[in-house]
Structures are given as C-alpha cells and as structure tokens.
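Q: Please find the sequence and the predicted model below.
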Amino acid sequence: MRRRTFLSTALASLATSRISSLTYAADAAQSRDHLLVVLFLRGGCDGLNLLGPANDKDYIAARPEWLRVTDAGKFEGLSLKNGYNGIDMRLHKEAAPLKELYDSGHLAMIHACGLQNGSRSHFEAQDMMERGVADQKDIGVASGWLTRTIEALSPRGLLPAVAVGGELPDSLLHSKVAVSMTEARDFNYGHERQVALLKRLYEGRESIHRTGKLTLDTITALQTKLPRDGDGNVQDYTPEKGVSYNDIGGLGDSLRSLAQIAKMDAGLRVATVDYDGWDTHESQEYRFNEQVSELSRALHAFYNDMSRFHSKMTIVVHTEFGRRLKSNQSEGTDHGYGGVHMVLGQGINGGRLHGEWRGLANEHLDEGADLAIATDYRTILSEVLTKRVGLDDVKSIFPGFAMPKALGIV
C-alpha cells in the first residue's frame, strides 16, 4: 500500500473513533501488557500432513506416502513426546524448528480443532472464525473478535493493534485503533514539510480535525523511535544475536517487521499476520514441504528474536479448516474439516498434544470423509484470553459461546 493511500485509509477509519483511544503515555493503572500474536494459515492447512498418526491403518490406507508422515523411509516424521495414548503422532519432516520449540515446552499443539458446524468454503469459514462465531446464522456479528478484545482491554498505548500487511483482517473489523503496515519505516507520509502542511489543515476543533492531527502525531512519534544514522536515514532492523530471517521467505519478512514494531515500546497488545498458500488441491508434496519449512523457520526465528518478551507474549496459530482424509486424483487434498492449531509462549503447558483424538475410522469421521472437530477453536482462544491476556471473561468476545472444560494449555 502506498503511503498516501495508507494515510487516507487511516484517517477514514479513525474519523469516528474516540480521540482518547490513542495516547502517548500508558495509563499507570494499566498493568496488563501481554502481547497476543495471531498467525492465520489461510487456505486450509492440511493438519494430517503436518501432524499425523504414523501408525494408524486408516491413515495409511487413505493416503500415499508423500501425503502423510511415516514411521520410516523418505517421509519419516519427527516423533513427539506426550502425544495421544497409543498413537504415534509425528510432525512433518520439514518441521524440525517447531519440534525444537515443542521439546522446549514452549509449544502446545491441538489436533482435530476448528469450526463446529462450520463450512468448507474458505470465505465463509474465515469470515466466521474472524468474527468469533461458529454458525452461519451468527455471521451478522458486526465486528471482529480481536476488535472486541481490544475494546475489552481498553489499552492506552500509542499503537495498541497492528496487522502486518497491506490491510486489516476481519478479526480487526471496525476497530477504531488498529492500523496495518508492512514495515515500521513505511508508516510515514512524505517529508516533514508535507506533514506540517497536513497538520495545518487539521487545526480545526471538529472531531475529524482532532483525529487527523492525532493520526499525524502518531506517525511522527513512531518515526522518532526508529534507529537512524548520522544523516537521519532509517537503519535496517537488527534482530537479536544469533537470529536471522534471511532466506526464509515472506512470512519471515512479516515476522521480522512485527518484531521491530513490538520492540518500539508503543503499547502493542494485539498483532496479526497472515500466511497464505495452504490450499493444496494439486501437487501437494512439493508445495506443502515449502510451506511447512517456511512456517517452522519463521516462527522459530521470531520467537528467539522476541526472547525478552517471552513471559508476556502468546502466539496463536490457526487455520480455517483442515483437508480431507483421502487424497484426490491430483496428488493433493480437498477441503476438509478438523485441523491443527498451535499455542506458543513461555509458561504454557507446552511439549504436549492437547484435546481429544478420536481416530480416523469411518465411524469417527465427519460425514464419513473428514477429521471431525473435537475442539471448538474458541476454547483455545478463550483460555488464552482469560489466562494469558488478562480478560475476566469472554462473553462479549464470543457471543453465545458456552466455554467447556479448559484444555489445560495454560
């Protein structure tokens, strides 16, 4: 997004906001500073190829070797401790960095998770998940679940919510404080003379004038936090020692940008990142290998880069649905149902698989074809919001959702 286009969008979205939504000094009474990062794997990640029961006869019968994890050979998966009883659950061979996080006790994984009464349409499933609902009849909810989370937290930092990318996702729909940016250095609008001219245009006392000036002041304040050389040029971001995002790919670039933004001490509470390309109807083996490798390396680099924030950061990774148990005729998999979700952070009950695994026998499948949902995705989010982020309850976040017994992730 071009800078001028961004500013116009920012001014329009903030025009109806309360001016108190953005302030420079944190409220002394606001002690909750936990950062929630939501990484959405768009396209429907094949959870059974990412994390599969290597010794399950129904799994073996349904897929060729190149679309599952095996217990030996070319597609041998990475064995995990603390799995489901009697099941040899293994990670994809390209997920070694994820296994390292898992073995360290910082990563928890939940299989057979997703939208109950959901859809196998990308658009509908993503829309429901980002609005925090689980049924088409509730799709009229006006805002995103992260928008309602921010409102419940009432943060008073400079930059409470950021979507890394060109636009806000629907999880931040109608947010009055969220902004989108690709890089912190590009969150700008021309030279100082142009900004000064715009500030003069917003010298009135109407709400839109105050909002416009506040937006420009916010941009200016963030720009002053960027490291510069002796000539005033913005310097490239330097990760923590031993961390490199080089040659990872687009997700690595996005998470590197997020790390820089999070370290700017601007009151960031919620951040979203998208990683698409998981719609593997054809030639899944090569595409999926690349996707898993990039996801694993990027998350590993970001988590290590954010080492100083581990005690006050939680990362949730989810996808709109999984893929069908049986492979198709194009060496891929079609839209399914249950998938794999992840929670990453210091102090969680990591290093284990959570939720219920009912198996892949036909009587346990949804409509005899897909991995059935055993865990509603909102169960995971509710536990994170109440036990990590600082909310008292989630009634306003997930309307109509009756919280079942907690999974014990936290």
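A: Great, that's in hand.

Q: contacts and neighbour counts: CA atoms only from here.
A: Will do.

Q: Thought Leu78 was touching Lys99, still the case?
A: Yes. Using CA atoms under 8 Å, Lys99 is in contact with Leu78, at 7.5 Å.

Q: joint contacts of the two?
A: Leu91 (CA atoms under 8 Å, 6 or more residues apart in numbering).

Q: which SSE is Gln260 in?
A: Assigned by DSSP states H and E, Gln260 falls within helix 250-262.

Q: Tell me the buried residues in that helix?
A: Leu251, Gly252, Asp253, Ser254, Leu255, Arg256, Ser257, Leu258, Ala259, Gln260, Ile261, Ala262 (16 or more other CA atoms under 10 Å).

Q: Tell me how far the second one lies from His300.
A: As for Gly252, its distance to His300 is 10 Å (criterion: CA to CA, to the nearest Å).

Q: Show me what the helix holding Gln260 is packed up against.
A: strand 161-164, strand 270-275, helix 284-305 (3 or more CA pairs under 8 Å, 6 or more residues apart in numbering; DSSP states H and E).

Q: Second structure for comparison follows:
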Amino acid sequence: MEDFLKIKKACDHNTALSVAILDRFLLSYATEKDKLGKEADQKLQAYRHITDRFGRQWYDMLKSQYIIHRLMKDGGLITKYLKHSTINNLEKEKLDWMAFQSANPWRFSFAEIKEQPEKDFYQMEDVFTGENYLLYSPSIKDIIDRDGDKELWFNLIGFNGSCWQTYGPLSGYASFSPDDIYFFATEVNPMIEDEGALMEDVQKNPVPYMMLFAGSTQQPVVHEGETLVMVISEEKASIPQVQEMEQAFNISYTGGVYRLGLHEWEASPHFAVAYYNEKEQTIQATALTEKGFEAIIDALNKFGLSMDKIADIYLRPSMQQTAQEILKKEIELMPLELLFEPDAEEASDQELKKLDELARLAVTAITSEREPNLEALAAEVGIDLESNRFVVEKIISDLKEKVKK
C-alpha cells in the first residue's frame, strides 16, 4: 500500500524546489539566454482571438508553461544549461534536482482519472500512450468543484521520484473524448496518422492544444435522450441497382450522387444518411448518434456491402465548434449533403428542366403504347443517362402508372 503521507512530503519538497529553480530563476534565464519569451509570444500570437478572451493572467500562465516545457521536455534546454557555469554555481541540492529532471523529461499528457486513492492523488491513464501513473494535484479538486466532472485532462507533468505533478494551468474537458482530440490534431497537422505521431506533435508545439481550454466547459449535447456525435465512414463501393434499396431508404439524386436516408432513422436525433457517389464509386455512411450509425451500416450491409461498424470519424459538436473557433476555419464533414440543400437544388434548375423535357417526350411514347427509348430520349434532351439512370427509370415508371390509371 502506498504511503501517501510520505509521497505528499516529497511532492511539497519538489514544489518548493520547482518554485525556487524554475519560477524564480530559469524562467528569466531562458527568456534572456535563448529568447524563449519572444518565441512563446510568437507562438501564442496566432491564437490571440482565444487568449484575449481569458485575460492577461491566463496568457502569462500559458507563456510560462510553454517556456518550462521547452526547458524540461525530452531533449529540452535543461540538459544544455547543466553545463553552463552560471548553473554550476547553484547549491548541490538544486543541481541534483535539475539533473534528475533532465533524466526524467516532462511531458504533456491527455489523461483520464481512473480512481482517487487519496485526497489530491489521482490514478491517471494516458489515453494515447496507455501509461498509468500516479498524479498529485490539489488544483484538480478545485476545478471539479467549480465546473463539475471532467471527461479528459490535459496537463504538463513532471516526475518527482515518487509520483507526477502538474505545472502551469490545468485543462479539464467536460465533453471532449480521445476521438475528438485525435480529430483536432489531424486538423492542426494533416500528416498525423497515428497516436504516436499525435503526441510527437503535441510535444513539438503544444500551443494549439493549449487553446482547447476555450471549449473546456462545453457540455455533451443530448437530444431526445441521445448523446449527439457525428459518426462518419467512407469506403469504396459499387451499387449496381440503387433503386432496389427503396425498401429500406428514402432515395434522392442529384449531380451523380444518391442520398440514402434510412427509414425511421433519417429524422432527429439520429439523422442516419448515406451518400453513394456513382462516379467515384464511394459510399459515405453518416449519423448523428452511434445507434443511428450502427443501424445504417446494418441496412447497407443487407444489400451486399461490407462496411465496418467502427467508423473513421467520431466527432462531438462541442469539438467541431471549438476547433473551428481555434483554427479560424469552417470544418465541413459532409459536403455531399450540401448538394441536397435548397441552394444546390436551385443551381440544378437546368438539369431539372431537362428531366421535365424528357418526361414530356416519354409521355408521347407511352400514350402511343410504345416503349420509350431511354438512350434516345436522354440524348435528345442532353442528359447523361448513366449518371441519371435511376432518376430517368423512375420517371418512366411513374408515367406508366399514371397512364394505366
């Protein structure tokens, strides 16, 4: 069993050394020696639209945290500083502390609280490395008492020989999941392809990730009892007879793309819809709940597809909004849906007029009890039959039914 009284004494002693060495000496030393203050200002400048919201005190804390991370991280400046004559004049206890910290680099960690074995002590699990570690932080309780429970934490942590401790501002997120963080990371750096690359990017430049504090208090969005999360997957696929899927989907078509709204799941809160792009031979399955996504995957797979229920993207509305704000850009994950919005339909007026003309010509053939020649009709009105076959065949079928009546 852990001796938490002994560990807390080690934490208090470590904090005292940290204040004396980092806050009262190395911060100013690094600012002057390696211009880290200027470097921090340049990095933070890109996000003044975020930092200005929280005031100068918060900005200064972020700036200090950035500088200390540059000193204490793996390969940080502390190793070089240990060779400086000015540093070597420090008393032995401080030199020993710096040498120990150099051998045990500090790092940023995205982690969940797994349990609280003692007051101000937390058993944490890093969601991207899988590492479990004991963390001492009195500030965590203060944040939870003020804002409520947090799903995920983002902290700069250093090892004191017995456990880990935080430095600088803590970020606790009420509604960000590891999937949300991964999505944000790929928006910051599209070259990220795995969790290892994500953490390398964080350690290289943590500033964009520090800005996630802007969305820290946003709560999960729950509608009609369902937690909303944008779930999206896209795969290569060929669907020869889309019209046969009408038994399960509401089908609409424009610009070479079929929209497949799943019966009973297309409406709120699930919004389960798939998009089949004939030209690209791709199908994108989307939903705004995990249940809706599983339902549409089951429905699609009944028609010969083999889509996985583990999606490419899981993104909560809170992260989409926060990422757009931080990165100052629109993040559109379902551009194909825009084809079916009113403005897009208005842009397709010319195509609709051609379809109306095709219907008029087809009526003439049908009333004369002749089978309409689809190829000839399409060529006459200027429609690409292959891209519009389903729509054209539906028009002909409906016209035949009307003539019979």
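A: Yep, it's here. The shown structure was predicted, so the numbers you read here are calculated from the model rather than taken from an experiment.

Q: tm score of chain vs chain?
A: For this chain pair, the superposition-based TM-score is 0.22 by TM-score structural alignment, normalised by the length of the second structure; 136 aligned residues with a CA RMSD of 6.2 Å.

Q: and the angle from the helix holding Gln260 of the first structure to strand 270-275?
A: With axes from the mean of the first three to the mean of the last three CA atoms, to 10 degrees as the basis, helix 250-262 of the first structure and strand 270-275 are set at 170 degrees to each other.

Q: buried stuff in whatever helix or strand Gln203 of the second structure lives in?
A: Per DSSP H and E: Gln203 of the second structure is located in helix 195-204. Neighbour-count burial for helix 195-204 of the second structure flags Leu198, Met199, Asp201, Val202, Gln203 (criterion: 16+ other CA under 10 Å).

Q: Which of these sits closest to Leu355 of the second structure?
A: Leu355 of the second structure has its nearest neighbour among the buried residues of helix 195-204 of the second structure in Leu198, at 49.7 Å by CA to CA.

Q: helix/strand/coil for Phe183 of the second structure?
A: When classified by DSSP: H, G, I helix; E, B strand; the rest coil, Phe183 of the second structure comes out as helix.

Q: Was I right to think it contacts Leu315?
A: Yes. Between Phe183 of the second structure and Leu315 a contact is recorded at 7.3 Å, counting by CA under 8 Å.

Q: Counting neighbours, go ahead and name the busier of the two.
A: Higher neighbour count among Phe183 of the second structure and Leu315: Leu315, with 24 against 21, using other CA atoms under 10 Å.

Q: if we can go back for a sec, check which helices and strands the helix holding Gln203 of the second structure sits against.
A: Helix 195-204 of the second structure packs on strand 107-118, helix 178-188, going by 3+ CA pairs under 8 Å, 6+ apart.

Q: and of these, who's closest to Ala323 of the second structure?
A: helix 178-188 (6.3 Å).

Q: Could you list every helix and strand that that closest one packs against?
A: Checking 3+ CA pairs under 8 Å, 6+ apart, helix 178-188 of the second structure ends up next to helix 195-204, strand 313-315, helix 317-327.

Q: quick one, it and helix 195-204 angle?
A: 60 degrees.

Q: Identify each buried residue in helix 178-188 of the second structure, please.
A: Residues Pro178, Asp179, Asp180, Ile181, Tyr182, Phe183, Phe184, Ala185, Val188 are the ones in helix 178-188 of the second structure that count as buried (16+ other CA under 10 Å).

Q: Stretch 115-125 of the second structure: end-to-end distance?
A: First residue to last in stretch 115-125 of the second structure (CA to CA) measures 10 Å.

Q: most neighbours per residue, which of the helices and strands packed on helix 250-262 of the first structure?
A: strand 161-164 (a mean of 25; mean count of other CA atoms under 10 Å).

Q: The second structure: strands as residue ranges?
A: Applying DSSP state E to the second structure gives strands spanning 107-118, 121-126, 132-136, 152-159, 164-173, 222-223, 226-227, 230-236, 249-254, 257-262, 273-277, 282-287, 313-315.

Q: Out of those strands, the one nearest Asp349 of the second structure is which?
A: strand 249-254 (10.9 Å).

Q: Mind giving me the packing neighbours of the closest one?
A: Against strand 249-254 of the second structure (3+ CA pairs under 8 Å, 6+ apart) you get strand 257-262.

Q: for the strand it packs on, packing partners?
A: strand 249-254, strand 273-277.

Q: Now do the buried residues in the one helix or strand Thr215 of the first structure maps to.
A: In the assignment (DSSP H and E), Thr215 of the first structure maps to helix 207-224. Residues 207-216, 218-220, 222-223 are the ones in helix 207-224 of the first structure that count as buried (16+ other CA under 10 Å).

Q: Next: stretch 381-393 of the second structure.
A: So for stretch 381-393 of the second structure, counting by 16+ other CA under 10 Å, buried means Val381, Ile383, Leu385, Ser387, Asn388, Arg389, Phe390, Val391, Val392.

Q: Output the residues you listed as TSV; include the columns distance to Ile296 of the second structure.
A: What follows is those, written out as TSV (distance: CA to CA, whole Å):
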residue	distance to Ile296 of the second structure
Val381	36
Ile383	31
Leu385	28
Ser387	24
Asn388	24
Arg389	24
Phe390	21
Val391	23
Val392	26
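
Q: Take those and keep only those in helices.
A: Assigned to helices by DSSP state H, the following of those qualify: Val381, Leu385, Ser387, Asn388, Arg389, Phe390, Val391, Val392.
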